[in-house]
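**Q** what's the 3D shape of this:
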Amino acid sequence: MRTVRAYSPSPSPVEDYGSDADEQEWTVSGVVGESVDGFGQHRYVVKWGDNWRRQDGSNTTWEKPGTEGLQHFFERWDKQQRAKRMAKAQRSPEIEVGVASHHMLHEDRTIELARGYEELKKLYLPNGMDPRQPIDFDGMRKKVPGRASPPLPQHVVDARALLAQRKASQRSNAGSGPRTRTPASSSASSSSRSPSPVQGRRPVRPLPRRAGVRRAVSSAAPDSEEEPAGGSASRAARSGQRRQFKRRKSLEFKWARALQGAKSVTFVNEVNYEEVPSLVENFKYLERGYVRAPDVPSNAEVADCLVSCECDDRCDDAAECGCQGPSELVNSSGERIFAYTQRGLFNFALLPGMEAIECNDSCSCDETCPNRVAQRPRDVPIEVFRTRNCGWGARATVALPPGKVLGIYTGLLIRREEADTYQGERKSYIFDLDVHEGADDDDETDKYSVDGHAHGNWTRFVNHSCEPNLRVYPVVWDTIPELNQPYLAFVAMKNIPPRTELTIDYDPKAAEEARRSKGKHRQRTPEGARHCMCGSANCRGWVRV
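**A** This next block holds a predicted model:
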């Protein structure tokens, strides 16, 4: 075997800054690039001002993290680049693999950083799984096959001896300075890379009225069988698992392309082999907004009726915010207020018959305005997971505080008269937009519903509970309340730990009736209601269809 030394960076040349360098003030234009070497160490390309240039006209230098006076430039650069890479990863899970012919071997990590591999891994690889082999460019001598394999000369130390020496050195020098990671094994595979107060003008019905219950509420899916064991059945199961895994990753990638800047949606099943939920053919993921049926008027028709504000950057006072003119939301003193806190959390002040009115595209405030919440891209990663008793459900991977808005229910916007004709599974994904409707309303002319059967997002998997941890509220920002086409936003009602199933009450009107009749008489099961399997302490025992 012959030996070669792995890449080791050369020291930067000594710069001539002039004899009075210590007395000058050096201006910095900013960071314009970065590099990661084989050791994982970062260096930044700093561009200096016009008071220093080399003879060749260049004025950039390589600087290490921690350099005095430059650290805030490095931190700003890192923040900007991470945001760009994450935005790219959220737009698409695709990544270029391989190294171009003009790239040097030691540029691998820089290329990987620029392509946003770490951001893709966070979004799309569960539990930090990483298919790559580690890169081992730590300065150790590597063994490569040669034409002849003479014994190593005495002055060459092989990898095992070098590892032992370094470990001994680290033990003897513990606490005397910064420690370095022990190099990985020097086998040939270690250096390879794998691809990789007014309650409304009239009586109203509490929102939402979920027109049905998914099949999963009343019974487990028929494919929740025990895992096959042994022989050909086991091999067939493993083959099926591989096919299902491909289906899951394929669907995750497809949905990722439609996220519109939102955090990831992934699938988890620890119950059976069903890797993805059953979806209608050609199901279209719709993170935000509606697809309108041909006979449903567009909100563009009322764009000229939108009122806007002229606040500076952020809206702090609802009484001074022009777009809050149509709002009926006031505090106990009768003063107009926003539906959100200054931290962007829902304040639960909306009364039945009211919508939250957010700032719109015609407003002068920017995207950081605390009155722009439900319209922002979702910043909470979601897992669609297989429950043991209620089919597929949804949960957040992070803790949620009360008032945290998670997203909106999306789908095909249709007229109510059409929605009322639906039966079976199709009916179970209908949400009525009934915020301004009263119990005595019979006119169906301007009533609408959202059908999440063939178009929708992760909210279509949120299951029912008689003691839910989410609430649904109506909100508008690109239309006027009078059009009766609000969005339905999902908001946390209490502190929700990570990976706790998210639930709503499909029939909040029944919940109100149950509270009023508590201790008086037992509620009868309505005709057509289904058995409820939420398991909560105060379960009503049924869910109205």
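
**Q** contacts, neighbours, all on C-alpha from now
**A** Fine.

**Q** where's the nearest residue to residue 265 once chain neighbours are set aside relative to residue 268, distance?
**A** Residue nearest to residue 265 in three dimensions, not counting chain neighbours: residue 382, with 4.9 Å by C-alpha to C-alpha, 6 or more residues apart in numbering. According to C-alpha to C-alpha, to the nearest Å, residue 382 and residue 268 sit 10 Å apart.

**Q** Neighbour count for these two, which is higher?
**A** Legend: neighbour count by other C-alpha atoms under 10 Å for residue 382 and residue 268, higher for residue 382 (21 against 18).

**Q** Next, the contact list for the more buried one, please.
**A** Listed by C-alpha atoms under 8 Å, 6 or more residues apart in numbering, the contact partners of residue 382 are 263-266, 394-397, 458.

**Q** From those, list just the buried residues.
**A** Buried by 16 or more other C-alpha atoms under 10 Å: 263-266, 394-396, 458, out of those.

**Q** quick one more, to check against the first:
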Amino acid sequence: MMWERSPTPEESWSDVSGGNDNCEWPIKGIVGEEIRLDGTPRYEVRWGNWSRPDGSNTTWQSDIPDRPDLVNRWKRMQSRKRAALAENGLDMDVRWKDDTIHQRLTHQRSQGYEEKKQRRFSDLSTANWDEEVENAYKRLQERSVEDSGPQLRLILTRDIPSQLSSSVSSPRRGRPRLDISIPLSPQSGTSTSTAAHLQLPSTTPSSSEPRVIYSIQTLRSRLERAWTRAARDVMAVGVRIDRSIADENIPRDLSKFKYIERGYLFDDGLQQVFDVPRDVFTICDCFQCLDASRCSCQAISEILDSLQRKTYAYTKGLFTFNVPQGTEVIECNKFCGCGPRCQNRVAQQPRDVEIEIFDTKRCGWGARTLENVPKGKVVGTYTGKVIRREDVDAIPEEHYGYLFDLDGTEIKNEENLGNRYTVDSYSCGNWTRFVNHSCNPNMVVYSVVYDTIPDVNMPYVAFVARQDIAAA
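**A** As a prediction, this is how the structure comes out:
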């Protein structure tokens, strides 16, 4: 059969020491994956205490029946990586040649092909929408519906036919919908409030055609939907905006604000500085990271217990406040052998606390939790665009209230080696940009590293509850 892979040669195990009494060797982990032409995977397994004469110690296995935990952990890790690829862009690199066509499915999987396709086709075709928009205006004119606010929009909403639902993702429960925002021109006569919701009946659709609903939606609700969608794209819970906030009280710049739940954007080539190669990371091969003194990635950590032994910054998922000032928390990174539920992966987990943005009436907008938060709970990280500290003076003055220096390890009045950076969340960021200063704060911050290495000086700033916080 064309492109069928030849059988893997039989390995010699009996003459190699290191196995147990049953001639079994321990598996250190899965390090690679291949998708065969029939769509089934096989895994590259790294063995402990066994190697070939040339020093290699991996084999390809179709299944690992006695270690399903390794397979499940690998699948979860790869799923997260592919989701991140789809979030960053929808481009695909097609680089295989005729003689490597058997690698096509493997190459597609590694680039998140299915995830990117899912996101790409969540936007339905806009064929014949010009006619629908024209009909929408006619319906509005017939009913003398006017626009009295500059932020008011006509939302053309299509209910998606059931046969398309499986290929369309939506943050809403129930039947997915696709919305297009159309500015309305002010007209004289009776006007509606910007907080109003108007639903106009359309003609009865046939079972094979999308049903069209015309409604007026506020800027507040559109921002809330966009921010929640961005949060849920990375598995975090939604972000609400208090319904008492009127459109006219929303700063105009927020309509162009890019919500980034996790990670950074970079300015002036800093992405290359942040993205260091794999061989620079300190990597652990733990199955479960239970002892920090034996966890390789903690070799550079400076967090010690009362007996001066290395320890983690978390206990049962909660911050223990045992991190000295000027010390970074080193979490397990994407190359470590432990799974996504490792006890040393906390700040990098998706946010599971629902947040609401509201008007404090005295200090501008603020953020509050909609559920009880226990002491030590990591609520989120500060996001935005990373810039060089020396470039801060060149940015507009209105940005100054949204700057966060990445100075968690810098010591005042002493020489601090390496470049220094600042995060600007004026134009992009997440809910933490709305957190207000307090002389008696209920949250504290610390520096945490997991996507890069400490020497880069671009840690994340994590917000953690310093006391039990009651729901608003």
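
**Q** Need the overlap of contacts for residue 382 and residue 268 of structure 1.
**A** With C-alpha under 8 Å, 6+ apart, residue 382 of structure 1 and residue 268 have no common neighbours.

**Q** about what we covered before: keep only the contacts of residue 382 of structure 1 that are still in contact in structure 2, please.
**A** Retained in structure 2: 264-266, 394-397, 458, out of these (criterion both residues aligned by TM-score structural alignment, their matches' C-alpha atoms under 8 Å).

**Q** Return the member of the residues you listed nearest to residue 115 of structure 1.
**A** Comparing these against residue 115 of structure 1 with C-alpha to C-alpha picks out residue 264 as the nearest, at 18.1 Å.

**Q** So what does residue 433 of structure 2 match up with in structure 1?
**A** Under the alignment (TM-score structural alignment), residue 433 of structure 2 maps onto residue 460 of structure 1.

**Q** What sits closest to its match if chain neighbours are left out?
**A** Counting by C-alpha to C-alpha, 6+ apart, residue 460 of structure 1 lies nearest to residue 452, which is 6.4 Å off, once chain neighbours are set aside.

**Q** OK, contacts around that neighbour?
**A** 409-412, 429-430, 460.

**Q** what about the alignment partner in structure 1 of residue 382 of structure 2, how many neighbours?
**A** In structure 1, residue 382 of structure 2 lines up with residue 409, judged by TM-score structural alignment. The tally of other residues near residue 409 of structure 1 (other C-alpha under 10 Å) stands at 23.

**Q** For residue 473 of structure 1, see how far away residue 409 of structure 1 is.
**A** The gap separating residue 409 of structure 1 from residue 473 of structure 1 is 10 Å, by C-alpha to C-alpha.

**Q** Identify the contacts common to those two.
**A** 488-490.

**Q** Secondary structure for the residues you listed - can I get that in TSV?
**A** Output for these, formatted as TSV (DSSP: H, G, I helix; E, B strand; the rest coil):
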residue	secondary structure
488	strand
489	strand
490	strand
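
**Q** Of the residues you listed, just say which sits nearest to residue 386 of structure 1.
**A** Nearest to residue 386 of structure 1 among those, counting by C-alpha to C-alpha, is residue 490 at 20.5 Å.

**Q** ok, the closest one touching residue 469?
**A** No - with contact defined as C-alpha atoms under 8 Å, residue 490 of structure 1 does not reach residue 469; the gap is 10.1 Å.

**Q** of those two, who's got more company?
**A** Higher neighbour count among residue 490 of structure 1 and residue 469: residue 490, with 24 against 19, using other C-alpha under 10 Å.

**Q** Contacts only, for the equivalent of the more buried one over in structure 2.
**A** Structural alignment (TM-score structural alignment) places residue 490 of structure 1 against residue 463 in structure 2. Residues counted as contacts of residue 463 of structure 2 (C-alpha under 8 Å, 6+ apart) are 378-382, 443-446.

**Q** same thing but at 10 Å, please
**A** 347, 376-382, 432, 435, 442-447 (C-alpha atoms under 10 Å, 6 or more residues apart in numbering).

**Q** in the stretch 151-300 of structure 1, which spans are helices?
**A** Here the stretch 151-300 of structure 1 has its helices, by DSSP state H, counting those that start in this stretch, at 159-172, 215-218, 231-256.

**Q** Over to structure 2?
**A** All helices of structure 2, identified by DSSP state H, fall at 68-88, 104-110, 113-120, 129-142, 219-233, 270-274.
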